[in-house]
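Colleague: below are the sequence and a predicted model for it; my questions follow.
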Amino acid sequence: MLGRRYRLLSQVGRGGMGRVWQAHDDLLHRDVAVKEVIFPPGLTDSDREVLYERTLREARSAARLSHPGIVTVHDVVEEDGRPWIVMEYVRARSLQEILDSDGRLPAARVADIGVQMLAALRVAHAAGVLHRDVKPANVLLDMRGREGGDARVVITDFGIARMDGDATLTQTGVVLGSPAFIAPERARGELASPASDLWALGATLYAACEGRSPHDRVEAMAALTAVLHEEPAPPRNAGPIASVLMGLLVKDPAQRMTADEANRDLARAARGELTETNGIAETWRDIPDTPRAAGPWTAEFGGRGPATDETVQELNGSVPGPDPAPARQDATTSRRPRVILLIVLVFLLVVAACAVVLLTRHSADGASGSTSPTPTPTTPLTPRSTPSARVPAGYQRSPGPGGASLLVPTGWTRQVRKNSVLWTQPSTGAQIQLDTTPWDYADPVAHWREFERQVRARNLPPGFREVRLSDRFTAPGGWPASDLAFTYLTKDHGIMTATDRGLTANGRQYAIFVAYPGGKNRYPPDLADRVIGSFQPPA
């Protein structure tokens, strides 16, 4: 008997810091849950005092919160020199128990769980309370339901929660929490924040969809290492909420999906408004070819339409010829492109030879004085200038739509589309695109704002998050321009980092897009600058 009123009936749970009992309150004649705190052996008196104070802090933290999704604290009793916390008894299994016995859950159900968890966490955060140990074992699903018939989701065990203003109570060198569900910034020893709980929420929902945590490892240190240095595998069973999971699992808390953003998409998925086809894409262009389903990447919104004409593998710095015109596929016409290509190559060789002769004579006559290497172009050239003959190692100048061109890495696949040309590196998912579909707005900033509005409305590309939208500026060459930097999600390559420049050159609107896998250091930091800066419109 605790406090001469609480009778312990049976043990219902056990964790690293103690046991949870079902008990009966003889005074109020109701069942309650009692958390028994068990001090580890070998603790010093000061360590025991820290754990004692931490337990009292759990009670104070939870007692400040009033929400259906948070377990209610009724009382604290001291017995045998240890605190016992008396709480609301929820007749429910934990999410971890459900996953262990029944396996992973459908995405729509996970979305509903996420909405309820977010509502509880937002109440806690508004009160200055951080949970710091969100994980499936601390999420209860009360199958008696709530209004509407769905299970009530309750977050429990604020045992390592922290209130603003409390001194930090921890043992030196110890990180509190479950390794696979600790946010990267906390694993680095940085202070926890609401974004840390959101990361753990993402890991919890990921586990509910996939049946395992995003950084599941046998050893605790291996899990912490994965949290710090490895990107999670894109979820395969999350359907329309995959982009939410990956957005919450972004390692940089400043770039992590916010509670408002996550709640919006989870609520839409729970209501069936988000489908699996627009929840995540295999790659940037894995979008149906129908105009409406293709979202903002079709001609109705600045291009990004499906490939229609050709695919050419660019190898060893070779440059493809002009975009071919459609031709009948018979025995005679199938040989015609080869003949034309040979004629073009012979013509280019003759022109190059003549240029060498003229330059040699010019230098011999002293007209040019001393010569020096032509600098590598790193900024947009003027509309009437010609590209430098000195192309950086590993790059080549490749033709885009309408006679424009860019420097692109050698060996990438080139695809000609209705209003654009797309270069890809299939092994990494990296992409470059030059698009000429007219915009609805003359101002590039207004164009990007409308772009973002439609992206968010359609969830295409999945997991879109703006990083920066520049003001209007004058790009080299005198062209009005604006840059949009953002991230998005792909199924095969995870989070992608993108830069898209919109500009008007010689009366024509262009979008220059560069994207590559984020956080993997596969590309030099100047890749986007070099590609975008090499843009050359037709003379």
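Modeller: Perfect, thanks for sending it. Numbering: from 1, shown residues only.

Colleague: going forward, measure contacts and count neighbours with C-alpha atoms only.
Modeller: Will do.

Colleague: how far off centre is the longest helix anywhere in the chain?
Modeller: With residue count as the measure and DSSP state H as the assignment, the chain has helix 336-364 as its longest helix. The offset between the C-alpha centroid of helix 336-364 and the centroid of the whole chain comes to 48 Å, using CA atoms, centre = their mean, to the nearest Å.

Colleague: please enumerate the helices of this protein.
Modeller: Secondary structure of the chain, counting by DSSP H: helices at 45-63, 95-102, 107-126, 184-187, 194-210, 220-229, 242-248, 259-270, 336-364, 444-458, 527-533.

Colleague: packing partners for the fourth one?
Modeller: Packing contacts for helix 184-187, counted by 3 or more CA pairs under 8 Å, 6 or more residues apart in numbering; DSSP states H and E, involve helix 220-229.

Colleague: for the helix it packs on, packing partners?
Modeller: Using 3+ CA pairs under 8 Å, 6+ apart as the contact criterion, the elements in contact with helix 220-229 are helix 184-187.

Colleague: ok, and here's another one to check against it:
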Amino acid sequence: MTDLAHSPAAPAPGRVLGGRYRLEALIGRGGYASVYRAIDEHLERAVAVKVFTASTSDGADRARVASETRVLASLTHPSLVTLFDARLDEDPAYFVMELIDGPTLGDRIAGAPLDPVTTASVAADLAEALHVIHERGIVHRDVKPSNVLLRPAPMPSQPPRATLADFGIAYLIDSARVTATGTLIGTAAYLSPEQARGETPTAAADVYALGLVLLESLTGRRAYAQATPHEALVARLVRSPDVPATLPHGWRVLLSAMTAMDPAHRPDAHAVQRAAMRLKTDESEGWNPVPVTLPAPRAEAGPQDVTDRTAVLPADETSEIPAEPARPSRRRAVWLIVAAVLLVAGLAAGIAAAMVWGGTPAPDPTLPALPEPLGEHMRQLLDQVSP
């Protein structure tokens, strides 16, 4: 990775771009761009400015910059970074995005693993974001903890909103590629097996990467923690990631499906979002979480049909949510009904015996206090058996 903090192409903090955006501090850098916290002096608000390096002078990088700009400009969603402005004809080229003043998911995981409820919230947010971009024919190709920003929640009791950032290497399905066929694009630790083989990326690759991110969020460690990127890539070609048996059953089922070796066996982003919402609700209410059953892929789906890619969980891995225990008030009502029926039966037997043996008629029986309309029903029953 290029150290852009010392690159002559990286502008120094304090510089004003476009007569409007004053750079304050470098907050991130990558292979072809630096991201700054900046102030929009026209609107007096904090923004994030992504400045492209001098390497964008060649045709492939210019296409990549233009591609990312089109992607961001076409998307509006709470879990996707919003593009405010783009200046591709200036030197250096840059565009302006909303500034999410929160940590990355990677920073959060480094402190401690996330609890299941927070992880389910992150999963639902990111799966929804992926569903939105997949519906537009876009594959992110670099879903990883450092590309997930945690937007502070408006209320202290709410979890942060996970926001997907950095579409720098996003691939537009059916568009001209800006990289050569077989080129490995993405972060080695989160690549899918098909990406590791250099195959064309599909939406299923994003689902796989999200599965690894969620697994890391719950355990605090990478699924493939080999010493070198090469070893990590080889490992995922021969085995699925280890999903610990200590995780709740619902999480094991969902993560195993998302990280299936065969892309056709993975759920799509929409199914993951629904399952994550179910897990979030179940965890919050104290149930043993079980995700919803994922719909089966359509028979006519081909290898490039990525918008409808779904999977079915194994039959022995699914179960129904346990029935809610009977409430005390319901049990009490049942016992009252049984007791009342026995009482009426006893009274009826006594009245019949008195009639047979000619004894003194028994006084009118008195029913115990019963809740209505049960009391009225018992009185009517007693009238029917009385002489």
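Modeller: The structure has been received and is ready for your questions. Owing to the predicted nature of the structure, the values given are computational and were not obtained by experimental measurement.

Colleague: quick one on the thing from earlier: what's the longest helix of the first structure aligned against in the second structure?
Modeller: Mapped onto the second structure using TM-score structural alignment, helix 336-364 of the first structure covers no residues at all.

Colleague: before we move on, what about stretch 530-537 of the first structure?
Modeller: Aligning stretch 530-537 of the first structure against the second structure (TM-score structural alignment) gives no matching residues.

Colleague: turn the helices of the first structure into a markdown table, columns for mean neighbour count and distance to Pro235 of the first structure.
Modeller: Formatted as a markdown table, these follow (neighbours: other CA atoms under 10 Å; distance: least, CA to CA, whole Å):
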| stretch | mean neighbour count | distance to Pro235 of the first structure |
| --- | --- | --- |
| helix 45-63 | 18 | 33 |
| helix 95-102 | 16 | 16 |
| helix 107-126 | 21 | 11 |
| helix 184-187 | 20 | 19 |
| helix 194-210 | 27 | 7 |
| helix 220-229 | 17 | 16 |
| helix 242-248 | 29 | 6 |
| helix 259-270 | 20 | 15 |
| helix 336-364 | 12 | 44 |
| helix 444-458 | 17 | 20 |
| helix 527-533 | 20 | 28 |
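
Colleague: could I get the ones you listed as JSON lines with distance to Met496 of the first structure?
Modeller: Listed next are the helices of the first structure as JSON lines, based on distance: least, CA to CA, whole Å:
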{"stretch": "helix 45-63", "distance to Met496 of the first structure": "39"}
{"stretch": "helix 95-102", "distance to Met496 of the first structure": "30"}
{"stretch": "helix 107-126", "distance to Met496 of the first structure": "23"}
{"stretch": "helix 184-187", "distance to Met496 of the first structure": "19"}
{"stretch": "helix 194-210", "distance to Met496 of the first structure": "18"}
{"stretch": "helix 220-229", "distance to Met496 of the first structure": "17"}
{"stretch": "helix 242-248", "distance to Met496 of the first structure": "11"}
{"stretch": "helix 259-270", "distance to Met496 of the first structure": "18"}
{"stretch": "helix 336-364", "distance to Met496 of the first structure": "36"}
{"stretch": "helix 444-458", "distance to Met496 of the first structure": "16"}
{"stretch": "helix 527-533", "distance to Met496 of the first structure": "13"}
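
Colleague: quick one: contacts for Ala233 of the first structure?
Modeller: Ala233 of the first structure makes contacts with 214, 494, as judged by CA atoms under 8 Å, 6 or more residues apart in numbering.

Colleague: what separates the counterpart of it in the second structure from Ala129 of the second structure, distance-wise?
Modeller: If you follow Ala233 of the first structure across to the second structure using TM-score structural alignment, you land on Asp242. Distance of Asp242 of the second structure to Ala129 of the second structure, computed by CA to CA, to the nearest Å: 26 Å.

Colleague: run a quick neighbour tally on Tyr21 of the second structure.
Modeller: Number of residues near Tyr21 of the second structure (other CA atoms under 10 Å) recorded here: 24.

Colleague: residues in contact with the aligned residue in the first structure for it?
Modeller: In the first structure, the residue paired with Tyr21 of the second structure is Tyr6, using TM-score structural alignment. For Tyr6 of the first structure, the residues meeting the contact criterion (CA under 8 Å, 6+ apart) are 23-26.

Colleague: for the second structure, what's the longest helix?
Modeller: Among the elements of type helix in the second structure, defined by DSSP H, the one spanning the most residues is helix 328-357.

Colleague: in the first structure, which residues correspond to that helix?
Modeller: Aligning helix 328-357 of the second structure against the first structure (TM-score structural alignment) gives no matching residues.

Colleague: what comes up buried for that helix?
Modeller: Neighbour counts over helix 328-357 of the second structure (16 or more other CA atoms under 10 Å) mark 336-337, 340, 343-344, 347-348, 351-352 as buried.

Colleague: reformat the residues you listed as JSON lines; add distance to Leu254 of the second structure.
Modeller: Supplementary listing: those in JSON lines, determined by distance: CA to CA, whole Å:
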{"residue": "Leu336", "distance to Leu254 of the second structure": "45"}
{"residue": "Ile337", "distance to Leu254 of the second structure": "45"}
{"residue": "Ala340", "distance to Leu254 of the second structure": "50"}
{"residue": "Leu343", "distance to Leu254 of the second structure": "54"}
{"residue": "Val344", "distance to Leu254 of the second structure": "55"}
{"residue": "Leu347", "distance to Leu254 of the second structure": "59"}
{"residue": "Ala348", "distance to Leu254 of the second structure": "60"}
{"residue": "Ile351", "distance to Leu254 of the second structure": "65"}
{"residue": "Ala352", "distance to Leu254 of the second structure": "65"}
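
Colleague: what do we get in the first structure for Ser146 of the second structure?
Modeller: Ser146 of the second structure maps onto Ala137 in the first structure, with residues paired by TM-score structural alignment.

Colleague: and that match, how many neighbours?
Modeller: Burial of Ala137 of the first structure is recorded as 20 neighbouring residues (other CA under 10 Å).
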